[in-house]
Every structure is written in structure tokens, then in C-alpha cells.
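A.B. asks: dropping a prediction and its sequence here:
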Amino acid sequence: MSDGGDDGNRSYGHKKFKRSKSHFADRITADGRDGWPVAAGRYRLVVSRACPWASRALVSRRLLGLEDALSLAVVDPIQDDRSWRFTLDPGGRDPVLGIRFLSEAYDRREAGYPGGVSVPAVVDVPSGELVTNDYQQITLDLATEWTALHRPGAPDLYPRALRDEIDTVMGEVYEDVNNGVYRAGFATGQEEYERAYEGVFRRLDLLARRLAGQRYLVGDTITEADIRLFTTLVRFDAVYHGHFKCNRWKLAENPVLWAYARDLHQTPGFGDTVDFDHIKRHYYQVHTGINPTGIVPLGPDLSGWLTPHRREELGGRPFGDGTLPGPVPEAERVPPRGRP
């Protein structure tokens, strides 16, 4: 998730939406072929709990048990036109990187970089430079390149035998759902909005049919595909239904997708990374181009996320031959205000 670009947060909803490609696409790999070898303690993952793209990395890191190997920085959900801020930390500085704005790590990598400052971002701690903001690749590399640092019992989130199918499903979900809600929400004309809206619900209907008879999107275990769909679904009723005008129905009104989303939310590693307070405050207070009053709705009622889902009746093994992740580190727990 990027800042508002050259025109700041007021630009949302006033210019045609186009998601930028990740400019910094270096990879952190086991063999270090891009100059960035996997190493415990060397890198810092910077996220916003409001951002669905960053939330993918939060879930993956948790499921794989990389908390000790890859440290975490959480930015303020309310960004200003200077980008994501570390105002949640004492003194308004990240305690490891020593910076006030994520843009400082971008500037150390490439002075005068003209693009937006986005999360997730991985920063090299020794140099303070941004390594990558490639939200599509970061989680795949956590699953496949960081294996030497995975916890015992970590699941295989990108199993080789299923990668073609996973890639296909993720591509469809990205185009119509992950990105589709943004095309609808930031549309500047009726026809543009309606095309995005129809694409969102056409794909969600197809996904509901797929998930009516199977617990997870691909195979019988949780994969990267489930992570990517979940981070949009968990925000659907809180922000996309109203704020982005994706209002054919609420997630809670779709029996299959609502049960699927609750199943994942109640799985360790998913719901314990979600902060609804950050999500709502970011979308409604930052996107002043489409919500100029900055008023944050009190609803929806979040208690439904904890109700029985009965998806276990479909079978499936959430972590395959692996095990549940351990407890959330104390410093990374979501405050009560942000939890159901």
C-alpha cells in the first residue's frame, strides 16, 4: 500500500487508479544472488496493520515462525503526505532503524526516488537501506528461500506440486478481488466503478462455489493463495463494503465465504495479526479524497468473527504435516481495541 503519490492523500478518488509495480524488486535468497543473503537478524520487515498487502507478510512470518529471524516494525495507520510514520514508537523513531519516516530508508537506497513509499518493505538493518518493496514476491520468498530459519513444524505454504494451480488462483484473486476493490473504491467515473464492482462480485461468486466443497483454495492445506484472499476478505465489511462501495452484499451475508474467512481468522497466525482499529482508521481518515469528513464508522459488529464456522466438516489439514505456530510475542500483540 502506497502513499497518495505526488498529490498526497487528497488524490484518492480524484485520479484514475493504477497500482504501481514494485520499483525495488531485489530478492533476499538463500544463495544471496541479488546481494542480499538470508540471515537471521539482518533485515527488518516494515508493515502497516491496515494494509492488506503488508498483512500477507505478517501472516506468513507468523505461520513460518520467523519472528526471531526477521524483526518487525509497525507504522502508524494514519500516514501523512511524507509517507508512513513511526509515530507508534517512543520518540517517533523506529528503535532499530532510528528513522522517523519509512521514506528515509527509500532515500538511502535511491536518492530522489519519484515513486510512492509502500509497505510491506524489507530494510537492511546495517545500512538502513530499503531492500525490497515487492509485495508479490516477499511472501513467496519467505516460504521458499528462508526455510533454514523456519520454525520446526512450519507449514509448506507454496508446495511445489501445486504451484501452477496456486499461481492461477492467486492471479485471478489479485486481478478481480485484491486489486478490484481498489479499482472500485478509487474509480473516478461511473462506468469505471461498475466494471470493477462487477469483477469483484463475479470472482467472489466463483470463489464461493469453489470453496463450497473444499476447505481451502488449493489442496487440503493452507497455502499462499488462502493468505492472499483472507487479507481482502477480513477487510470487506469493515471498509470495502461501504468506503469502497462494494456493496452487493456483505461478507457476513455470504454463507460460504463468511465461514471460510472465520475459519482462517480463528486459525493461529491469521486473526491474531489483524487490527480492525488500524484498518478502519487508515481507510476512513487517510483517503480524504473519498471521505473528506474523516469520520470513522463505529460498525460493523466484530463479534461474529469468533462464532463457530463448521468448516472442519469439509476435512483438510490446516498445517499439513506441520504444527500450530507458537504464541504471539508480547510486543506484537494486537491491542484489545483492534480485536473482535
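C.D. replies: That came through, no problem.
A.B. asks: only C-alpha atoms from now on, for both contacts and neighbour counts.
C.D. replies: Noted.
A.B. asks: helices of the stretch 1-150 of the chain, residue ranges please.
C.D. replies: 52-64, 103-109, 135-144 (DSSP state H, counting those that start in this stretch).
A.B. asks: now for the first one, which elements pack on it?
C.D. replies: The elements that helix 52-64 packs onto, with contact taken as 3 or more CA pairs under 8 Å, 6 or more residues apart in numbering; DSSP states H and E, are strand 43-47, helix 135-144, helix 224-235.
A.B. asks: turn those into a markdown table, including distance to residue 156.
C.D. replies: A markdown table is the format used below for these (distance: least, CA to CA, whole Å):
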| stretch | distance to residue 156 |
| --- | --- |
| strand 43-47 | 21 |
| helix 135-144 | 7 |
| helix 224-235 | 9 |
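A.B. asks: output those in TSV; the columns should cover distance to residue 331 and mean neighbour count.
C.D. replies: Formatted as TSV, the helices and strands packed on helix 52-64 follow (distance: least, CA to CA, whole Å; neighbours: other CA atoms under 10 Å):
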stretch	distance to residue 331	mean neighbour count
strand 43-47	15	24
helix 135-144	21	20
helix 224-235	22	23
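A.B. asks: out of these, nearest to residue 12?
C.D. replies: Closest approach to residue 12 among those is made by helix 224-235 (18.3 Å; CA to CA).
A.B. asks: next up, a structure to set beside the first:
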Amino acid sequence: MAKDTSTAYVEESFQRDTRYLDDRITSDGNSGWPVEAGRYRLVAARACPWANRAIIVRRLLGLEGALSMGLAGPTHDANSWTFDLDPDGLDPVLRIPRLKDAYEKRQPGYPRGITVPAIVDIPTGQVVTNDFKQITVDLSAQWTAFHREGAPQLYPEALREEIEEVSERVYRDVNNAVYEAGFAGTQESYDEAYHRLFAALDWLSERLEGRRYLVGDTVTEADVRLFTTLARFDPVYHGHFKCNRSKLSEMPVLWAYARDLFQTPGFGDTIDFAQIKRHYYVVHRDVNPTGVVPDGPDLSNWATPHGREALGGRPFGDGTPPGPPPEGERVPTEHNPTLDAEGMFAGA
């Protein structure tokens, strides 16, 4: 199986290609891409942590009716993510078999990684943006006309500077560091990433010991950005990427924090553990040549009580939690043992 097209591999150390299509979809349309209900399609994959951010934010804000979503399968080859989850192998709206086709519509011979999340302009079939960080910020700040009643403030103006300050270290030393450790080509580069990762996790544990959320007293972008890595830590990063000083479930503060978010509507109900494991263990043949997917670990422990309510804070502030996900967007219960038939967290 070919290498993950969202990453660049070099002889000694891992480097992420961050040259994105960075057009923005804005409320005033001055970017050339105005916010319009029904015009765009978010293409994501439940397996991918960067795409998982966009899935969570879209759900928390209630944008399902304005921004449709296509889901690629958990595995891909060197060419592209594919729509193999759909019955005919075609995205039902874009009518393409591979996400690469939408990139090629935007730029014939597109030379960089075919990544998710990507937002596609449905009328032209071309990718507008795959800038994963800006996508979720703009869903919060530019798509407000289509937010559900009671939608949370994930990127409040008064907290943006602190959100970005915290998130910069989270990105560099947690989100990306697990990849730097996992794809390291030398002992030296692995050791550097490994120690930087666990120093950052210790720092986060200290920060979260006396506060429920990373910034302020409600869920923000900062929590979304950290959560998608924590959700994959024990199933994938601990073993597959050799990030094995300790499991998440052996770090008391972070484990309780992660379970608190997981059990909050909009977070854990987007997690498909089966697809996550299949993606990493099957696609990354450089790391796992056999493609064998491990049966463990037991993931029912995500449903255990976390006790974080004692720290105060309200996940949605003055807002309300989202309702059940649309029927076609529910994670199968066999892929996440904590969910009920409506795709909502139900406990163990």
C-alpha cells in the first residue's frame, strides 16, 4: 500500500507538507467564494484527525443543513482518498470516485498531497480549500447565518489570542509530533519527537488539572484540536507510532479530560474506532508492512465516569448541545461501543 498522500517522507525525519489551497469561503464573499447554503460540500474521512476536527465543528454548530458532507473510506492508495463507502463507489453529490478528481478540477496536474478535509464547490466540482485549520475557524466565524439555535462560541473573539497561543504548541508538539515519532527515519529524530510529545502532554496535564477546558470555561477550538489526537492515542499512536511512554488511559488528568469531551455531544459520536485503526495500520505499510490491524485495545473504557464536572464550566456556555446526527452520518455501533442506535453517546 502506498504512503499517506497527506504527508511527506524524508530520509531522516518527517515533514508535513503545509502548502494548502488556502482560498476562504467568507460571509461577505470578498474572497470570491461567498457563504451559501447548499453550494459547498465538505469532504472528510472519519479516520483522519485533521478531518475529524471539521466533522466535530460542523456538528457542534449545526451546519448539516447548509454544508453537506461526503465521507471517504479509511484506506487509500498513492492517488487519493476514495469514496468506497458509497454503494457505487461514487460520492452521491459530486459523482466522482476519488477526491483527486476535485483537486484536478481546481488545478490540472495538482502536484501536492490529496488531503482531507477539503471543501468542494459543487457547481464546478473543484476544491476551494484544504486548509484544515482555517476551515474550522471560518465555519465558526463566517458561517454564523447558518448556525443552529444554541450553537456554542467555539472561537470567541476575546479568547482568540489565547486559543492560538495554546494551539500552536498543541499542533507542534502533540498533533504533529506523534507523526514525527511514528515516521522517524533515525533514532535521533524519533527520540527528539518522543520527548517533545510527552513534555507537551505533561504540560497539558498541569494546565488541565484545575480547569475543565483548555481556554475559558467552555469548549473552544483549542479543545477540538487536541481531542482528535487524544482519541487516537491508545488505539494507534501508542503502539503504531511508538509513542509508548504511557497510554492516555495511564495519564489521569488527560484521560479524564478526554473522556469528558468524548461524552459531550458532538465529540465522541464522531469517532469511528474501526476506521481509525484500519487507516493507520493498513495504509502506513512503511510502519506496518503486514497491514495486520490489531483487535485491541478494549475501548469501552471511554464510557467510564470522568468526574470533571467538579471543576465547573459548561461545555456549551449559554448554548445547547446538538441533537442526534443525521441518520446517514451516524457512526455504526459496532465501530464505537459507546454509542446508541441514534448515534449518540450512551455509555458502556
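C.D. replies: Happy to help now that I have it. This structure is a prediction, so every number in the text was calculated from the model and none was measured.
A.B. asks: sorry, back to before: out of the helices of the stretch 1-150 of structure 1, nearest to residue 165 of structure 1?
C.D. replies: With distances scored as CA to CA, the stretch of the helices of the stretch 1-150 of structure 1 nearest to residue 165 of structure 1 is helix 135-144 (14.6 Å).
A.B. asks: where in structure 2 does the closest one fall?
C.D. replies: Taking TM-score structural alignment as the measure, structure 2 aligns residues 132-141 with helix 135-144 of structure 1.
A.B. asks: now swap in stretch 261-274 of structure 1 and tell me
C.D. replies: With TM-score structural alignment as the criterion, stretch 261-274 of structure 1 aligns to 258-271.
A.B. asks: check the offset of that stretch from the chain's centre.
C.D. replies: Its chain's C-alpha centre and that of stretch 258-271 of structure 2 lie 12 Å apart, by CA atoms, centre = their mean, to the nearest Å.
A.B. asks: so what would you say the end-to-end distance of that stretch is?
C.D. replies: End-to-end distance of stretch 258-271 of structure 2 (CA to CA, to the nearest Å): 12 Å.
A.B. asks: for stretch 14-21 of structure 2, same thing?
C.D. replies: OK, stretch 14-21 of structure 2 end separation, CA to CA: 21 Å.
A.B. asks: list the buried residues for that stretch?
C.D. replies: Under the neighbour-count criterion of 16 or more other CA atoms under 10 Å, stretch 14-21 of structure 2 has 14, 21 buried.
A.B. asks: chain center to that stretch: distance?
C.D. replies: 16 Å.
A.B. asks: neighbouring contacts of it?
C.D. replies: 6-9, 112-113, 128-131, 179-180, 183-185 (CA atoms under 8 Å, 6 or more residues apart in numbering).
A.B. asks: closest to residue 312 of structure 1 out of the helices of the stretch 1-150 of structure 1?
C.D. replies: Across the helices of the stretch 1-150 of structure 1, closest to residue 312 of structure 1 is helix 52-64 (CA to CA), at 19.1 Å.
A.B. asks: now the closest one: which residue numbers in structure 2?
C.D. replies: By TM-score structural alignment, helix 52-64 of structure 1 lines up with residues 49-61 in structure 2.
A.B. asks: OK, contacts around the equivalent of residue 159 of structure 2 over in structure 1?
C.D. replies: Residue 159 of structure 2 maps onto residue 162 in structure 1, with residues paired by TM-score structural alignment. Applying CA under 8 Å, 6+ apart to residue 162 of structure 1 gives the contacts 218, 219.
A.B. asks: regarding structure 1, what is its longest helix?
C.D. replies: In structure 1, taking DSSP state H as the definition, the longest helix is helix 190-211.
A.B. asks: flag every buried residue along that helix.
C.D. replies: In helix 190-211 of structure 1, the ones that count as buried by 16+ other CA under 10 Å are 193-194, 196-201, 203-204, 207-208, 211.
A.B. asks: give me the mean distance between it and structure 2.
C.D. replies: Compared with structure 2 after fitting, helix 190-211 of structure 1 has a mean deviation of 0.3 Å; criterion: mean CA distance after the TM-score superposition for structure 1.
A.B. asks: got a list of contacts for the match of helix 52-64 of structure 1?
C.D. replies: 44-46, 64, 116-117, 132, 135-136, 139-140, 147-148, 151-152, 224-225, 228-229, 232, 265-267, 270, 321-322, 325.
A.B. asks: residues in structure 1 aligned with stretch 216-227 of structure 2?
C.D. replies: Using TM-score structural alignment, stretch 216-227 of structure 2 pairs with 219-230 in structure 1.
A.B. asks: which one in structure 2 is aligned with residue 324 of structure 1?
C.D. replies: Residue 324 of structure 1 maps onto residue 321 in structure 2, by TM-score structural alignment.
A.B. asks: ok, its match - contacts?
C.D. replies: So residue 321 of structure 2 contacts 60, 150, 151, 264, 265, 266 (CA under 8 Å, 6+ apart).
A.B. asks: what is the burial count for the fourth one?
C.D. replies: By that I understand residue 264 of structure 2. Using other CA atoms under 10 Å, residue 264 of structure 2 has 18 neighbouring residues.
A.B. asks: quick one: secondary structure of it?
C.D. replies: Following DSSP: H, G, I helix; E, B strand; the rest coil, the label given to residue 264 of structure 2 is coil.
A.B. asks: gap between it and residue 120 of structure 2?
C.D. replies: 29 Å.
A.B. asks: same thing with the first one?
C.D. replies: Using CA to CA, residue 60 of structure 2 is found at 21 Å from residue 120 of structure 2.
A.B. asks: and residue 185 of structure 1, how many neighbours?
C.D. replies: 23.
A.B. asks: typo on my end, residue 45 of structure 2
C.D. replies: Neighbours of residue 45 of structure 2 (other CA under 10 Å): 29.
A.B. asks: now it: how far from residue 305 of structure 2?
C.D. replies: 29 Å.
A.B. asks: can you show me the helices along the stretch 201-348 of structure 2?
C.D. replies: 221-232, 252-262, 273-278.
A.B. asks: the last one against structure 1, how far on average?
C.D. replies: Right, helix 273-278 of structure 2. Mean for helix 273-278 of structure 2 is 0.3 Å (mean CA distance after the TM-score superposition for structure 1).
A.B. asks: could you tell me how many residues sit around the closest residue to residue 235 of structure 2 other than its chain neighbours?
C.D. replies: Of all residues not flanking residue 235 of structure 2 in the chain, residue 297 sits nearest, at 6.2 Å (CA to CA, 6 or more residues apart in numbering). Residues contacting residue 297 of structure 2 under the criterion other CA under 10 Å number 10.
A.B. asks: which residue in structure 1 lines up with residue 297 of structure 2?
C.D. replies: Checking TM-score structural alignment: residue 297 of structure 2 goes with residue 300.
A.B. asks: quick one: map residue 115 of structure 1 onto structure 2.
C.D. replies: Aligned partner of residue 115 of structure 1 by TM-score structural alignment: residue 112.
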